[in-house]
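**Student:** Mind looking at a prediction? Sequence and model below.
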Amino acid sequence: MNAKVIVLTKFFRSNVGGADLETFLLVKNVLSKHFNTIVVSGTKRLEPNVPKSVSYIYWSVLETKYKPIEWLKLIAELNTLRSLLEKADIIYIPSQDLMPLAILMKAIKPSIRIILHLHNYQLLTFSSIVLAGRQPDVATDVLVEYGEHRNLLRGILAGYGHYLNYIYRLIPLYADKIICVSRKQCSILQRYLPSLRDKTVIIYNLPPPLPNINKKINQEPVLIYAGGGSYIKGYHLFLQILPRVLSKTKCRVYGTFGQEVSRREWAFLERLSRNFHGKFIPLNRMPREKYLKLHETAWGLLFPSICEEPLPYTIVESMLIGTIPIAANVGGVSEIVKGTPAEGYLFKPWNIDGIVERVSVLSSQSREDVIHAGIKLREYISKLFNREKIEQEIIKLFEYTISK
């Protein structure tokens, strides 16, 4: 009889990127085929492409948005946790907000096996972010929260949240295994939490599914910026480099933006587009398929992130499609692009001159050279993110943890 694995995830959906997409792919393509899998999530509607072998439980508590409130609600739901544990051999927690449950679950059932999947730095900071060149301290949390939301009160509360978040530093003591998604992420976590060394294993995320994209790059350079209005994705840097890039090169730049951009900000972006005669095209939030279609004609992807990215799906997608990432050398980015043409387009984080210089270099290349570089990127990243290899690593980890 197959072991019973319960997946505790705040969201369970495939029409997104990052950690949520990885969780969905892992359940659909790996866990459902090898284990008796039960997903517990705050997503109301289950997508039709989930295998029928997966049991699904909607838990309304997981819809709570603010972390401290959610923690209090979860503590109040001890009976629900007990009933879940009765059904489980192993608990898999990929959602940062739910990781404190590891402590409660071990207290209720000491024999339960727990695997955590870290997609960020929640063990170190309240915001789950580590900024490049900064310590993961209280100032980081205040800066990130204020930068992301432009709300002073949220910034102040994040300062208190930083110390409340210290409970996360206890969580590894209650986990059996901890998955990191890149060597860089693992080294940062172990630098501040040496106790992780005996429990961590590095497994890359499964490669994201991509539609058939007919790559036909334009004669003149086309760039994509996909960071929206996010401070940690370098939006403020993007606004500074954009006039220089558009005035000095023949590039056309697409920028994708979502709910985090206010009406006032959107009006500013439209004025910017008019000022540069349509060479900058701001786009509202769009389905993932439409975003990926932008890559058909793109030469490069602008990625001015200022945080230690664990393993950015945006870069992986770009390389799989054959679009050259012009990226900040943060987090796991360097180990993804090492030895490829994209390595030459890395720049130091926060360095505006470095970004503009790399864009100028790319725009000076011939169309044929860019196409050839894209082919090399696809070949390299397809080998690095070999689906079968990653799936086998996941299966072995779960089987080992259960049998230990």
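**Tutor:** Yes, it's here. Not measured: the values here are computed from a predicted model.

**Student:** Every contact and neighbour count from this point should use C-alpha atoms.
**Tutor:** Will do.

**Student:** Ignoring the adjacent residues along the chain, who's closest to residue 380?
**Tutor:** Excluding the flanking residues, the one nearest residue 380 by Cα to Cα, 6 or more residues apart in numbering is residue 340, at 7.4 Å.

**Student:** Residue 325 now?
**Tutor:** residue 301 (4.5 Å).

**Student:** next helix or strand past the strand or helix carrying residue 353?
**Tutor:** If you go by DSSP states H and E, residue 353 is part of helix 352-363. Counting by DSSP H and E, the element after helix 352-363 in chain order, helix or strand, is helix 367-384.

**Student:** Put this next to the first one:
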Amino acid sequence: MRILVFSELFYPHGGGAELATWLYSKLLAKEGFKITVVTTRFPNEPQYELLDDKVEIFRVPMKMMFGTRYYTLANTSVLLGNFVNKLIKQSDIIYIPCGWYSVIPIAKIYRKPVVVHMHNYSIVCPTSLMYDFARHEVGSSSLKSFIIHEIVEKQRKAVSVAVSSLMNEFLGKHYNRLGSLADALIFVSHAQANLILSKAPHLKEKGHVIYNPIPEPPFIQAESKGIGYFGGKSFIKGFYVMIRALRYLRANNILVYLAMTSEKTQTVGSQREITINFLPKVNPADIMEKIAIVTIPSLCPEPSPYILIESMLYGKLIVASNLGGIPEIVTGVHHGVRLVKAGDYKEIADALNSFLALELEEVNEIALENRKFILQKFKNEETVKLFTSVLEKVL
């Protein structure tokens, strides 16, 4: 079976969606599928690459217009070119793991089945976050919410805010609906599926829930009871909630690592000997020895955050928002996870304090159980089997 993947970004670019696409590509190729990926070409990258001698990657130059959300729409000419059209003709299935929905009408012209993988909420929410910035609650966004989103989350200037907000309001709602033309939709958690289907119940017959494949990071024993956060300065990821929570820590001599919060490493100390390290983007593995606890204080209902799964596989204790797909992932964990109300910085601090009160040896023992839990609950073989069954249904 020949699968043509259209992904705006491809690992190591991007985030969780791109990591999932990379893992799926390798796993499916291992099972004998012919995988071809079309993605954006960045400076100093080869136009063609063969991943693991099995996955073909074609990188095409794209003009970055209107921000990352709509630049694929602005580059529709790429899809109309002879090369990409030839790839579409030769494929059996078109697979769209993110939001390159402008591919769908062209695929339909050639009568190719389309599978869209929902790693966010873009099909029912133009910001893709399913968070109302005006009301500070989970839900669809108004124009006012779009404007706040661009100012607070994207930190854009006035002109950019006006243009982007209007595009979200008038273009985004219609462009994202192209995703509903797919023959199948894959959701990454039941929580995500339920939220999307509550807004678009007509998509129920096309929907399938398949948990993302898991990576294979090693167990890394903590050498100290440090605290890690990997959400950057994002309001929606809970950065400011995290900063407030740190003020209520009772323990002393605590090291805190906040990734993607500074262009270069900056260290700030406090009167209570809590040292905060503001870090650039880092490979989580590089600081896992220094931390015992990972916090995920998201305000939006993240469908299935990879940092949660990766951190548990590394062997870390978790403090996370009781929201989105997070509870679904950790249901059944006994002691190594604390779920808290989203936005409640005092509850986050209490959860952190309860873990910090443990001896380091006990911390590592409980964290090892976290790793075993993920390895037992999520099996890549089962994931590939379920994914393959969806492909067979649309053929």
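**Tutor:** Arrived safely. Just so it is clear, the model here is predicted, and its values are computed rather than measured.

**Student:** follow-up on the earlier one: what is the equivalent residue in the second structure for the residue nearest to residue 325 of the first structure?
**Tutor:** In the second structure, the residue matched to residue 301 of the first structure (TM-score structural alignment) is residue 294.

**Student:** Could you verify that that match is part of a strand?
**Tutor:** Yes. Judged by DSSP: H, G, I helix; E, B strand; the rest coil, residue 294 of the second structure forms part of a strand.

**Student:** And it, how far from residue 109 of the second structure?
**Tutor:** 47 Å (Cα to Cα, to the nearest Å).

**Student:** before we move on, the earlier item: pretty sure the residue nearest to residue 325 of the first structure contacts residue 227?
**Tutor:** No. Counting by Cα atoms under 8 Å, residue 301 of the first structure stays clear of residue 227, with 10.3 Å between them.

**Student:** ok, these two, which is more surrounded?
**Tutor:** Ranked by neighbour count (other Cα atoms under 10 Å), residue 301 of the first structure and residue 227 place residue 301 first, with 24 against 21.

**Student:** got the contact list for that one?
**Tutor:** The neighbours of residue 301 of the first structure, taking Cα atoms under 8 Å, 6 or more residues apart in numbering as the test, are 223-226, 318, 323-327.

**Student:** List the ones among those that fall in helices.
**Tutor:** residue 318 (DSSP state H).

**Student:** Make a markdown table out of the contacts of residue 301 of the first structure and add distance to residue 386 of the first structure and neighbour count.
**Tutor:** Output for those, formatted as a markdown table (distance: Cα to Cα, whole Å; neighbours: other Cα atoms under 10 Å):
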| residue | distance to residue 386 of the first structure | neighbour count |
| --- | --- | --- |
| 223 | 27 | 25 |
| 224 | 26 | 26 |
| 225 | 27 | 20 |
| 226 | 25 | 22 |
| 318 | 16 | 22 |
| 323 | 19 | 30 |
| 324 | 20 | 28 |
| 325 | 20 | 29 |
| 326 | 23 | 26 |
| 327 | 23 | 26 |
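
**Student:** Out of the contacts of residue 301 of the first structure, flag the one nearest to residue 208 of the first structure.
**Tutor:** residue 318 (10.7 Å; Cα to Cα).

**Student:** Aligned counterpart of that closest one in the second structure, please.
**Tutor:** Per TM-score structural alignment, residue 318 of the first structure is aligned with residue 311.

**Student:** which residues of the stretch 201-350 of the first structure fall in helices?
**Tutor:** 235-248, 263-275, 288-293, 313-321, 333-337 (DSSP state H, counting those that start in this stretch).

**Student:** Quick one: closest of the ones you listed to residue 346 of the first structure.
**Tutor:** Comparing the helices of the stretch 201-350 of the first structure by Cα to Cα, helix 333-337 comes nearest, at 7.8 Å.
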